[in-house]
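Undergrad: coords below, sequence missing:
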């Protein structure tokens, strides 16, 4: 029996973990043993991808050419440094050989994004009919954010994106950057090409879902593809277009900033110019940064959540402030009392065995929805503790685990979709 030759691995990583050496790098990725794998639902990929357990976390391993692996690794590191929604790179491993001495492809290792799912796994669940629209909205926001920082994607699609629940919407994360490129600034042609690739890919992906009975036939895939272009263009215009007004309308400075804040963006820098006679002023945002509400919630409470989750939690905080007649108190003191007296007890009401279902902020958002529904149904103001008991008993146990769906395929989820209780209410 031949001995496996000693591996001459080259591991490039910014976060060294000795446990990397324990994984079977001498085995082709498609043949990795089941005991090594975490059976998370996988999206469609042109490469072989496997999820594996490593030091108490889950990593994604993708076999890919060495040059492309290093290039994608560096691109993901750059995106991570500037806080763009994308998967975090762990490293690249080259020098792999099979026991018979046959060279194996290099691998790119990224960290699995907890509570995220590929679009096919989302459609395998019993979701609301407008799921496709909400995914398109999330992808449009991601594309705008990427284009604002000069990132050209090159292969935009639902397959190259992961989605996490964000209150009643989704947040999109770039998961595949191998065709991407980072520039100081994108041309209109580069942005238009990215949009056209996205439109065509999305139409094809939705038609594929229809062919597999994951999406109703009456859904217009072509119209949804066109919707991405429309949503992207609306947001891009709102964030980048110049606006002119007379000197007597200076209030429009703050109005423009407030509109951008409402969209979830902060204005880091404005370009302000006047005409020759000084009667007209033009303003154009030069630096915009997503995450207005999440940063405010982080500052007040320390909670690190998605943007629309933050918006919902801040609304509840504001309602708490009004209900306790504390509008004139320091906001940070009120926020502390809301966190310790409202948010944390509600989240702790979830039993430990159900905590992999959803992120705590998403649980709280759904608790608010459930409480509203019960109050409407019963004609009274249902206390949060009572709503939490009802939600934990009647709703949460039937939700799929979204932190890590181990051992469950997308097809299995699709077959079990009819056991999901009544849909969530707006």
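TA: That came through fine. Predicted model, so just to flag it, every value in this text is computed and none were measured.
Undergrad: all contacts plus neighbour counts: C-alpha atoms, from now on.
TA: Will do.
Undergrad: burial count for the residue nearest to residue 410 when sequence neighbours are not counted?
TA: Nearest non-adjacent residue to residue 410, counting by C-alpha to C-alpha, 6 or more residues apart in numbering: residue 121, 5.2 Å away. Residue 121 has 22 neighbours, counted by other C-alpha atoms under 10 Å.
Undergrad: got another, please set it beside the one above:
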């Protein structure tokens, strides 16, 4: 069988053709590989460079490779945080004509880390709680979309910094199933697998001496269930309010927005005697602040980053002479937002030398600069301004922080300014 590359983008096959498909993945030469940290996998996985892209290449049988490729494409269409599928390569053979396993190719998720790399420096419990929060949000988003993971674990997840918290991404969809709606039994099965898998992974870390001595592996495994259950109930529970108290419904919707979710559809009904109103959020879409920031500015960020940037944007808009909400002659929010990107966001990010940024994306870097300005302003007892904060951050913080996730994973707050 001739080599075949099935790709999502017509440009990718040409870039991928130069990779050494005639060799088993374990034998690929170092000149085509990229030395990035890898998590534990039942398959052989390597990072390689294809043109300007860094891709993850995983060897597995053709049927599961094609199935996972399609599932990842479905998750992408649903807006679920997961690795981006690029191609499936079949028809591989070595120099003697012997068949080699097909491969699934995904785009490397920039700035992400597998959990084992994060434990190279012992994570404090507060940091681990944030990882559990991120994983619980990911699992809830999957279940709301009708996706049963079938193997939720730390090993099958990548983590990225998100304005002091973390964002979790699904990296292995091999055991997943997509349904119109999940039953309670399907969700509970997924959740129980997550608890067992996470406890087992943490016990393994404990045996290797990489787990913080105060962390109980079994309790942290159970924590994912508690956090998932609280979030799921908040997103899906039925509320009963007194008739006429429609602002209660608005308050519930705002609370969901604060959690990063939009209510795309709702069901409202009156009781038979008209005394009460029943409210059920029927469709809840994640990424409320992401969509709002993207609509206003064109910036595509993580959810917590978007929330932080929107707060700064709103504060800046309030200082502008042509900002007058409700005035038809005033500048529209979109106009002011693009001015903020042009005059504030981009110049601030560009003021930090690229060689000092490490793997931080612009939104995370801007968040760090805002946090640093807050620390310096608290110390000075007045607002020191963003320009001064950038100068101090570049001079005193970045040289010793390096701006990489692996250097920052053990920090519960942004690095305080030097004395």
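TA: Perfect, I can see it now. Quantities reported herein were computed from a predicted structural model and do not represent experimental measurements.
Undergrad: Look through the second structure and tell me its longest helix.
TA: The residue-count maximum for a helix in the second structure (DSSP state H) belongs to helix 184-208.
Undergrad: can you tell me what part of the first structure it aligns to?
TA: Using TM-score structural alignment, helix 184-208 of the second structure corresponds to residues 188-212 of the first structure.
Undergrad: The residue mapped onto the residue nearest to residue 410 of the first structure from the second structure is in what secondary structure piece?
TA: When the second structure is aligned by TM-score structural alignment, residue 121 of the first structure is paired with residue 117. Per DSSP states H and E: residue 117 of the second structure is located in helix 115-118.
Undergrad: Ok, residue 298 of the first structure next?
TA: Residue 298 of the first structure is located in helix 292-301, with elements delineated by DSSP H and E.
Undergrad: distance from that helix to the second structure after superposition?
TA: Its matched residues in the second structure lie on average 1.1 Å from helix 292-301 of the first structure after superposition (mean C-alpha distance after the TM-score superposition for the first structure).
Undergrad: Can you identify the element that follows that helix toward the C-terminus?
TA: Next helix or strand after helix 292-301 of the first structure toward the C-terminus (DSSP H and E): helix 307-323.
Undergrad: list the buried ones in the helix or strand just after that next one?
TA: Remark: after helix 307-323 of the first structure, the chain's next helix or strand is helix 331-338, criterion DSSP H and E. Neighbour counts using 16 or more other C-alpha atoms under 10 Å place 334-336, 338 of helix 331-338 of the first structure among the buried residues.
Undergrad: try stretch 341-348 of the second structure
TA: Buried residues in stretch 341-348 of the second structure (16+ other C-alpha under 10 Å): 341, 344-345, 348.
Undergrad: before we move on, what about stretch 36-50 of the second structure?
TA: For stretch 36-50 of the second structure, a neighbour-count test (16+ other C-alpha under 10 Å) marks 38-39, 45-50 as buried.
Undergrad: Stretch 418-426 of the first structure now?
TA: Buried residues in stretch 418-426 of the first structure, counted by 16+ other C-alpha under 10 Å: residue 420.
Undergrad: Can you give me the first-to-last residue distance of it?
TA: Distance between the two ends of stretch 418-426 of the first structure: 20 Å, counting by C-alpha to C-alpha, to the nearest Å.
Undergrad: Run through who's touching it.
TA: Stretch 418-426 of the first structure has contacts (C-alpha atoms under 8 Å, 6 or more residues apart in numbering) with 126-128, 168, 366, 369-370, 373, 394-395, 398-399.
Undergrad: mind putting those residues in a markdown table, distance to residue 304 of the first structure, secondary structure and neighbour count included?
TA: Compiled in a markdown table, those are given as follows (distance: C-alpha to C-alpha, whole Å; DSSP: H, G, I helix; E, B strand; the rest coil; neighbours: other C-alpha atoms under 10 Å):
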| residue | distance to residue 304 of the first structure | secondary structure | neighbour count |
| --- | --- | --- | --- |
| 126 | 28 | coil | 21 |
| 127 | 26 | coil | 14 |
| 128 | 26 | coil | 12 |
| 168 | 17 | coil | 16 |
| 366 | 17 | helix | 22 |
| 369 | 21 | helix | 19 |
| 370 | 23 | helix | 22 |
| 373 | 27 | helix | 17 |
| 394 | 28 | helix | 12 |
| 395 | 25 | coil | 18 |
| 398 | 26 | helix | 15 |
| 399 | 23 | coil | 17 |
